[in-house]
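Student: Build me a model from this:
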Amino acid sequence: MAFQAKKKEFESEVGNKYTFQNVMNSKQAEIMDEGTNAVGKVLNTKMMPLMLKHVVVTPSGLTMDDFETWTELEEVTNAAFSFLRKGQ
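Tutor: This next block holds a predicted model:
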């Protein structure tokens, strides 16, 4: 079967809307390798930008500093990470 990207609409607790899109398995493996340490612990300074770059497609081009609060940044990137891993 060929890869077909899935999308998901997400609304943060403060009401901002985002669209997530999954990536091919090979890209997901690269993201996991880059965003975690040797024992698999997620590194926020690496994983959050990867989620914003590769999974959050709308609005595009977000950076960690575009968020008003850490709470929303964490909420959105955690939801994007969950979507990437589970596809839902």
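Student: switch to C-alpha atoms for all contacts and neighbour counts from now on
Tutor: OK.
Student: Give the helix, strand or coil label for the spatially most central residue of the chain.
Tutor: Geometric centre of the chain, nearest residue: residue 51, 2.8 Å, by C-alpha atoms, centre = their mean. Here residue 51 takes the helix state, with states given by DSSP: H, G, I helix; E, B strand; the rest coil.
Student: Can you list the residue ranges for helices in the protein?
Tutor: For the chain, the helices defined by DSSP state H occupy 25-35, 44-54, 70-86.
Student: of all these, which lies closest to residue 14?
Tutor: Residue 14 sits nearest to helix 70-86 of all these, at 7.8 Å, using C-alpha to C-alpha.
Student: compare with the first, here's sequence two:
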Amino acid sequence: MAFTAKTKEFKSKAGNEYTFQNVPNSKQAEIIDNGTGLHGKVLNSNMMPQMLEHVVVVPNGLTMDDFDTWEELEEVTTEAFNFLRTGQ
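Tutor: Take a look at the predicted model:
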């Protein structure tokens, strides 16, 4: 079976719209390895940029500092991570 990318539209509580796209399993493993600490604890300063670079495809090129609030940054990157892991 070949990898086929899936996408998901997401609207934040602030009303901003995003599109998520999953990645191949090998890239997902790399993202999770880079974004977690020794005991699997998510490291925000590593994981959030990875979600914005590899999973959030619209708008493209977002950084952590593009968000007005931590709340929206956390909401979007958490939802992106959930999509990455489950495809839903």
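Student: between the helices of structure 1, which gets nearest to residue 10 of structure 1?
Tutor: Each of the helices of structure 1 was checked against residue 10 of structure 1 via C-alpha to C-alpha, and the shortest separation belongs to helix 70-86, namely 8.1 Å.
Student: counting contacts, what elements does that closest one pack onto?
Tutor: Other elements packing on helix 70-86 of structure 1 under the criterion 3 or more C-alpha pairs under 8 Å, 6 or more residues apart in numbering; DSSP states H and E are strand 17-21, helix 44-54.
Student: Output these as CSV; include the columns distance to residue 37 of structure 1.
Tutor: As requested, the helices and strands packed on helix 70-86 of structure 1 are arranged in CSV below (distance: least, C-alpha to C-alpha, whole Å):
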stretch, distance to residue 37 of structure 1
strand 17-21, 24
helix 44-54, 10
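Student: what about these, which gets the closest to residue 87 of structure 1?
Tutor: With C-alpha to C-alpha as the criterion, residue 87 of structure 1 lies closest to strand 17-21 of the helices and strands packed on helix 70-86 of structure 1, at 8.8 Å.
Student: burial count for residue 63 of structure 2?
Tutor: The criterion is other C-alpha atoms under 10 Å. On that basis, residue 63 of structure 2 has 14 neighbouring residues.
Student: And stretch 14-24 of structure 2, end to end?
Tutor: End-to-end distance for stretch 14-24 of structure 2, by C-alpha to C-alpha, to the nearest Å: 30 Å.
Student: No more questions from me, cheers.
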